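predicted model follows, preceded by the sequence.
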Amino acid sequence: MQLTLIVPELVWPEPDDRQTLDAVAAPGLSALLARSRRTRRPPQSLEATLADAFGQPAGAPYGAFRLLGETLAAQLAVEDACWVCADPVHLRFHQERIILADSGSIGVELAEAQALAGELNRYFGDVGTFHVASADRWYLQLAGTTRLDEFDVPPLSAVAGRRVERQLPETAQTGWLRKLLNEAQMVMHGHAVNAERQASGRPPINSLWLWGAGALPPRGESAQDGRFANVFDGVWSAQPLALGLARAACIPTHTVPRNLESLLEHAAPDTHHLVVLDNLLGPVHYEDGDAYAAALNTLETHWFAPLRKALARGKVTRLRLEASTAYALLAWDSGRADQWKLWQRPQPLAALAHDLAQGER
């Protein structure tokens, strides 16, 4: 079996944080990386990394693809509209700058999301319809034949916890959308949901992050006309975007297996599978070193240590491990023979983080 493994935020982004890095015991991962061929590209988001895996270009319609991976998609005509991710956020001023916090840091509840989206739909029904797939993933379905081309806005994951210069591109085409966003912020500000949140000491849900605009390619033009790299026999992920990309490419999707052993039990020897392990994403985004160390140690036990042995024994014939990190987009490629190069000595993750911070390949 060939395996492509995507593990976003694999390397802790603070190379001098020895407390976090020293709490990680991952000899299997260290040996696996040391005996693989590493390539390094400029940093990019997990969303862009997933799109790359399916041969999708920059500016792919992330909203439509992500929606296709939601349970909600079964109730909607996803192919017939232009979709925008409209994820709930909290904006605040800090030292004359605007800082964005996503739902993971402010704790949006599903009932709150549904109430706010319902109010937005009462105000903006002529523009489009807001749909709530989960507390933290909302969508705006644009009315009629409205389309948004050249919509250059980074995914929410790339800006959460950071200062933002602007929420939408300054183009004539998005002028009406900027107006909608300003009015939506006023509607959300005055809603009872936010009055209750502020009364209980919680930050208000006072804005939306609009990104990933676009429409799906027509059904039948995805997997058959070269727009997709249909190289996987199965995709295993909890990420709706990964599931949606797979479904658009007519690739079977599955829930994430508990460990490598479970994957090997279900995957035929002559197949190629994509597994997305996003356990480290939240701890890194919310700067929780203890949670990062605990999650990585779990991945070591269930995946990395078994993978090194499975490669050496030929149960996994080829491995590509990809990690979007603060340092770079990193990829390690390995085969059976590589794991027998015992002279290539493993290095601790702390040393790897330091090397990456110094820009060493």
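Arrived safely.

rest of the way, CA atoms for contacts and neighbours
Will do.

can you give me the strands in this protein?
2-6, 37-41, 83-94, 97-102, 128-134, 137-142, 207-214, 234-236, 253-254, 272-276, 318-324, 329-335 (DSSP state E).

and those as a markdown table, adding mean neighbour count?
Below are the strands of the chain laid out as a markdown table (neighbours: other CA atoms under 10 Å):
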| stretch | mean neighbour count |
| --- | --- |
| strand 2-6 | 21 |
| strand 37-41 | 14 |
| strand 83-94 | 22 |
| strand 97-102 | 19 |
| strand 128-134 | 20 |
| strand 137-142 | 23 |
| strand 207-214 | 24 |
| strand 234-236 | 21 |
| strand 253-254 | 16 |
| strand 272-276 | 21 |
| strand 318-324 | 22 |
| strand 329-335 | 20 |
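
could I get the ones you listed as CSV with distance to Thr298?
Formatted as CSV, those follow (distance: least, CA to CA, whole Å):
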stretch, distance to Thr298
strand 2-6, 16
strand 37-41, 23
strand 83-94, 30
strand 97-102, 26
strand 128-134, 27
strand 137-142, 27
strand 207-214, 32
strand 234-236, 18
strand 253-254, 21
strand 272-276, 15
strand 318-324, 17
strand 329-335, 20
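
quick one: closest of the ones you listed to Leu110.
The stretch from these with the least distance to Leu110 (CA to CA) is strand 128-134; that distance is 6.4 Å.

do you know how far the most centrally placed residue in the chain is from Pro217?
In the chain, the residue lying closest to the centroid (CA atoms, centre = their mean) is Leu46, at 4.3 Å. Applying CA to CA, to the nearest Å, the value for Leu46 to Pro217 is 21 Å.

second structure for comparison follows:
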Amino acid sequence: MSDDLNLDVYFPQFAKFLLASNNCTAFSKLSTIGAWQRDTEYALEASLCRQFEVQKQADWPLAPIMLLGESHIQATGYWLLVHPVNFVLQRDFFSLGESLHLSPSEAASLLADFNHHFAEDGLRFVPSQSGHWWYLHIDAHVEVSTYLLAESLGRDVGKHLPNGKQGMQFQALLNEVQMLLHDHAVNAAREQQGLPVMNSLWLSGGGSFQAMHHAAKPPAFNLFANDMLSAGLASFTGITPQDLPSHYQSFCDKKRQGDAVVVLNEVQTHAVEKLEADWFAPLLQALKRKEIDTLRCHFDVHGMTFTLTVKSTDTWRFWRWKFWQKAASVTSYFQLADA
């Protein structure tokens, strides 16, 4: 590998790693010797869009980008991401629970009812390939801003509803959805099985294909990923994504010349011990051997992006100047905003 490799690694849903990170020696050392930056304005998905020089519309246009990842494009109209969710009653407000994973039959039943009910309003709900989220197509000009799911989880729903010129119209749409869901057969069956009911939808990541403008030239890096957002970004910018490596050595085996971006999937991020052994420990060794010149790790924690930048020269500076400094706890580097 080139000795001037710049490597960006994205870690989705990293908060779950932090909750179980008891023995992460390599990550602790990387955290101690590197430089930290917290970006409260951009969730990880937005940071990835910026990596590819995608311009923000009223929202970061995740819906059209992910549709591109599914090889689907419709030039007209406006698209939004739709996640089935459960609002949780707190003492004096509702908070957003995690997105629900519905069975294929549950999703099919709900989508059919939504499409029948809202057909006269020019709304069309479309399933994704994975089934974990849907898309909403509106064949009209839309002026609304939304909050990404990651930015809103666990937080007060009332402070994260759609806003902008047509914000109230979309809030009314959600109210109507909630009434449809109240006595729905799918929820009745879920309740009997002890499963959380779907009591609302979360709309986010809106945009239109015609408002997306390509960068002057394709990105000057290789992409290793298997998620739909990365696939869409690759399609939009004209590059071909490589298979996602399961660990750093696999990345080395697949690595081509030039810089690289690796987007780990959620399963990898949740595997705490494997993440330390498969990524953080070998990344630290690669920096010491100067196989990597600059490493940037981007962590998704409660809808914010924390970036750790480590240069190969930081490893010897650590041993010369910081040999006396004890590594702080992993969680101390993540100053979390209030929910």
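Looks like it arrived, so ask away. Fair warning: this is a prediction, and the values are worked out from it, not measured in the lab.

now the TM-score, please.
Taking TM-score structural alignment, normalised by the length of the second structure as the basis, the two superposed chains have a TM-score of 0.83; 326 aligned residues with a CA RMSD of 3.0 Å.

could you find the counterpart of the residue nearest to the centre of the first structure in the second structure?
With TM-score structural alignment defining the correspondence, Leu46 of the first structure maps onto Leu44 in the second structure.

quick one: the residue nearest to Ile73 of the second structure when sequence neighbours are not counted from Gln242 of the second structure, how far?
Spatially, and ignoring its direct neighbours in sequence, Ile73 of the second structure is nearest to Leu67 (6.5 Å; CA to CA, 6 or more residues apart in numbering). Per CA to CA, Leu67 of the second structure is found 19 Å from Gln242 of the second structure.

which one of the strands of the first structure lies nearest to Arg345 of the first structure?
Per CA to CA, nearest to Arg345 of the first structure of the strands of the first structure: strand 37-41, 13.4 Å.

average gap between the closest one and the second structure?
When the second structure is overlaid, strand 37-41 of the first structure sits 3.3 Å from its aligned residues on average, using mean CA distance after the TM-score superposition for the first structure.

got the angle for that strand vs strand 318-324?
Interaxial angle of strand 37-41 of the first structure relative to strand 318-324 (axes from the mean of the first three to the mean of the last three CA atoms, to 10 degrees): 30 degrees.

contacts for strand 37-41 of the first structure, please.
Strand 37-41 of the first structure is contacted by residues Ala328, Leu329, Leu330, Ala331, Trp332, Asp333, Ser334, Arg361 when judged by CA atoms under 8 Å, 6 or more residues apart in numbering.

repeat that for 10 Å
Applying CA atoms under 10 Å, 6 or more residues apart in numbering, the contact partners of strand 37-41 of the first structure are 320-324, 327-335, 338, 356, 359-361.

now swap in stretch 192-208 of the first structure and tell me
Applying CA under 10 Å, 6+ apart, the external contacts of stretch 192-208 of the first structure come out as 85-92, 100-103, 105-108, 111-113, 115-116, 138, 156, 167, 181-191.

so that stretch matches what in the second structure?
So stretch 192-208 of the first structure sits over residues 185-201 in the second structure, by TM-score structural alignment.

count of neighbours near Ile106 of the first structure?
15 (other CA atoms under 10 Å).

I meant Ala63 of the second structure, not that one.
28.

same deal with the one 3 residues further on?
Around Met66 of the second structure there are 25 other residues, counting by other CA under 10 Å.

which position in the first structure aligns with it?
Using TM-score structural alignment, Met66 of the second structure pairs with Arg66 in the first structure.

can you check Val310 of the second structure too?
That one, Val310 of the second structure, aligns with Ser334 by TM-score structural alignment.

which residues in the second structure form helices?
Secondary structure of the second structure, counting by DSSP state H: helices at 15-18, 25-33, 44-51, 62-69, 104-118, 149-152, 167-182, 185-192, 228-237, 248-254, 266-270, 272-275, 281-288, 312-321.

hmm, who's touching the first one?
Right, the one you point to is helix 15-18 of the second structure. Contacts of helix 15-18 of the second structure (CA under 10 Å, 6+ apart): 11, 21, 24, 266, 268-273, 275-276, 299-303, 330-331, 334.
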